[in-house]
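In: One predicted model, sequence on top.
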Amino acid sequence: MMDVETGARAAAPPAPEADVKTDASAAAAPPPPPEADADAAWKAPAAMVLVQLFNTGMVLLSKAAIGGGMFVLVLLAYRGIFGAVIILPLVLLLERGKWKEMDWRAAGWIFLNALIGYAVPMSIYFYGLRDTTASYAIIFLNMIPLTTFILSLLLRMEALHIRTMAGSLKVAGVLLSVGGTMIISLYKGEILHLWNPILHLRSEEHVGVARHQLRGTFLLAGSTFMFACWYLIQSKILKVYPYKYWSSMATCLVGGFQTALAGVIVRRDVNAWKIGWDINLLTIVYSGALATAGKYSLNSWAVAKKGPSYPPMFMPLSVVFTVVLGSIFLGDDITVGSLIGTTLVIVGTYIFLWAKANELPKK
C-alpha cells in the first residue's frame, strides 16, 4: 500500500478536523529554537532521499525475486501481512483503542481501500515489472501524481487555471513526462556500456523482457490509473475512519489476505508458498520494514516539518537511483533513448510538482 505514499501527499485531500486542531495548537505554540530549524534543514532532505532509496530497493529486489521465479501474489500476500505487523507498534503507541470506533461502514471502506489501493494495482504493477525492467517500471510510480491530476480534471474535482503560470506549468509537466515515457517505450538507440553488472540476468529473461515490453507497459499504465483512482477516494476514508495508522495497518492486512486468496485460486501449488533463506525472504522483509513502515514514518515526519508538498519533490530521485543501480546490480541496459526519456520524465515531474506546490498557498 505505502509504495506510493509520496504520490498520495501530492494529491492528498483536506485534513480532517483532528489535524486542523493540531495545526491550530501548533500555531499558538512558541516557535522552535534555531537549532531545531537547523536540524530540520538537513534532516528533512536526508529523510526524503532515504525514502526514495527505500522505494528503489523495493523495486530492484522485487524484480530480482520475480525474475527468479517467485509467484507475484505470494510476494504481495506475505508483504502485506508483514507490513501490518511492522505498523502494529505505531498503532499501539499512537492510536491505542481506536479500533473500537471501526464500524461496518468503515470496515467496508477499508476492504475497498485494500482492493483498489493494494491488491489490484500492486498485482498488475509487479506483473508489469516482470515484463519490463526496474528502471522502466519505477517511472510509472512517479507518474501517479500526474495521473491523479488528469483524473481530477476529468471528474471536475480540480480546476486547471490554464491562464495562470501554475496551470500552464502543470500542463507542460504532464506533457513532458508522458512524452518521456513514450520515448523510453518506442526508442532504444545505442546501448551504453558504462560498467559491468554485479548480477547477470539470464539471457532468455532479457529476450522475454524485450518481447513483452508492450504488454508490460499496459500493465504498468493500468496500475498507475488504479493508484490514481485510489488517491481520489482517500477523502471518503478519512471522513469515515480518520485514524491513519489503524487504517494503514488494516489495509495492509486485508490486502495481504486478498492477494493470498487470489493466489490460492490461481496457483494451487504448496511449494509456491514456501519461503527459504533467500532473496524472496529478503524482499518480503525489506518491503514490509523499510518500503512500508520506514517510508511511511519518514514521510509523516517530513510532512509535519515541511508540509504536504515537500515529499513529492523528491520522487524523481527514485528514477535516477533505479536507472543507475538497476544497471549496476541487475544488468539493465542503459540506452540513449532511456536517458533522454528519463530526463524528460524527471524534468516534467519536477515542473508539475513545483507548480502544484506553489499553487497550494493560493487555495
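Out: Yep, that arrived. The shown structure was predicted, so the numbers you read here are calculated from the model rather than taken from an experiment.
In: switch to C-alpha atoms for all contacts and neighbour counts from now on
Out: OK.
In: Packing partners of the helix or strand hosting residue 107?
Out: For residue 107, the host element (DSSP states H and E) is helix 104-114. Helices and strands touching helix 104-114, as assessed by 3 or more C-alpha pairs under 8 Å, 6 or more residues apart in numbering; DSSP states H and E, comprise helix 234-240, helix 244-266.
In: Just the residues contacting it, thanks.
Out: With C-alpha atoms under 8 Å, 6 or more residues apart in numbering as the test, helix 104-114 has contacts from 1, 230, 237, 240, 241, 247, 250, 251, 252, 254, 255.
In: this is the comparison structure:
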Amino acid sequence: MKVSLPFVGMVMAECAQVGLIIVSKAVMSKGMSSFIFICYSNALASLILLLSSLLFHRSQRPPLTFSIVCGFFLLGLFGFLAQLFGYTGINLSSPTLGTAMLNLVPGFTFVLAVAFRMEKVDWRTFTTLAKSMGTIVSIGGAFILTYYKGPPIWMTRFPLNSSPQLFVQLSNWVIGGLLLAVDCVMTSAWIIIQALILKKYPAELIVVFFYCFFVTILSAIVCLVVERDPFAWSLKPNMRLAAVLYSVCK
C-alpha cells in the first residue's frame, strides 16, 4: 500500500493539473489576463500556506539564512516564468496541447538532474536506458505534436480554400506549443531547485509559502506595468473567482 501511494498521488496531481489547464483556458478566453490570474492564485495560496506553516511548524522551524531566502526567490522566479509561459501558451493553443506537453517535464528533469549530478548514468543498466529512451521519445513526440496541426507553417501563399485567419491560428498554435515547451524547461528547473532547497531547509510548507509569496510579488509588479485597466482586476463574472479558487486547491 505504501509503495502505491506515491503513484496514486502523482496521478491525482496530473488530473488536477489537466483540470487547471482547462479552467485557465476558459477564463483567459473570456478576457482574463494571465498575469492577473497568476497574481490572484498565488496571493490566495500564500495566505493559506502562511497560516498552515505557522500551524504545522510552530515548534520546529529551520533557521532562515540569506542564502536560503535567495534560494526561495530563485524558486519563485522560475515558478513565475513557468506559469507565465505556460498560461500564455495555453491561451494561444489549446488545453489538449497543453496537457500533451506536460510529458516533457520528466524528460527535461532527467536531463537537468544528470547535468547537476543528481542522477547517475550507467548505460549498462536497464533503468538508465529506459529513462534515456523515454526522454527522447517524449521530447520528440511533443515537438511533432506542436507542428502537427494544419499545413506547413512556412507556407508564404495562402491556398484558395484558406484564409489569413487560418494562417494566424496555425501560427498561434506553433507559438503556443513552443511557449509550453519553455514552460516545461522552467518547471524542470524549478523541480531541481526545489529539491536542492529541501535538502538544506526540510520544511515543505514554508518552502511552498515563500515560493508562492515571491511569485505573487513578481506577478504583481508585472501586472502594474502591463495591465493599466483597473477593471481587468475584477473577478466578475464568477467564473474567474472559481478558477482562482480551483488553482489554489490544485
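Out: Alright, I've got the coordinates. Computed from a prediction, not measured in an experiment: that's the story for all the values here.
In: burial count for residue 65 of structure 2?
Out: Residue 65 of structure 2 is flanked by 10 other residues according to other C-alpha atoms under 10 Å.
In: quick one: the counterpart of it in structure 1 and residue 112 of structure 1, what's the gap?
Out: Alignment note: residue 65 of structure 2 maps to residue 103 in structure 1; criterion TM-score structural alignment. Look at residue 103 of structure 1 and residue 112 of structure 1: by C-alpha to C-alpha, to the nearest Å, they are 14 Å apart.
In: In structure 1, which helix is the longest?
Out: helix 34-67 (DSSP state H).
In: Can you list the helices and strands that that one packs against?
Out: Right, helix 34-67 of structure 1 is packed against helix 120-131, helix 134-142, helix 279-288, helix 295-306, helix 316-325 by 3+ C-alpha pairs under 8 Å, 6+ apart.
In: from the chain's centre, how far out does the third one sit?
Out: To tie it back to what came earlier, the one meant is helix 279-288 of structure 1. Its chain's C-alpha centre and that of helix 279-288 of structure 1 lie 17 Å apart, by C-alpha atoms, centre = their mean, to the nearest Å.
In: Over to the shortest one?
Out: Once both centres are worked out by C-alpha atoms, centre = their mean, helix 134-142 of structure 1 turns out to sit 10 Å from its chain's centre.
In: sorry, back to before: from the contacts of helix 104-114 of structure 1, pick the one nearest residue 18 of structure 1.
Out: Among the contacts of helix 104-114 of structure 1, residue 241 lies closest to residue 18 of structure 1 (C-alpha to C-alpha), at 11.6 Å.
In: Looking at structure 2, name the residue matched to the closest one.
Out: Using TM-score structural alignment, residue 241 of structure 1 pairs with residue 201 in structure 2.
In: repeat for residue 268 of structure 1
Out: With TM-score structural alignment as the criterion, residue 268 of structure 1 matches residue 228.
In: how about its match, secondary structure?
Out: Three-state call for residue 228 of structure 2 (DSSP: H, G, I helix; E, B strand; the rest coil): coil.
In: What separation is there between it and residue 33 of structure 2?
Out: Residue 228 of structure 2 is 12 Å from residue 33 of structure 2, by C-alpha to C-alpha.
In: Residue 135 of structure 2 now?
Out: 33 Å.
In: Over to residue 191 of structure 2?
Out: 26 Å.
In: In structure 2, which residue range corresponds to whichever helix or strand residue 27 of structure 1 is part of?
Out: Element membership for residue 27 of structure 1, per DSSP H and E: helix 17-28. Matched against structure 2 by TM-score structural alignment, helix 17-28 of structure 1 finds no partner residues.
In: Report the inter-axis angle for that helix versus helix 295-306.
Out: Our comparison of helix 17-28 of structure 1 with helix 295-306, counting by axes from the mean of the first three to the mean of the last three C-alpha atoms, to 10 degrees, yields an angle of 40 degrees.
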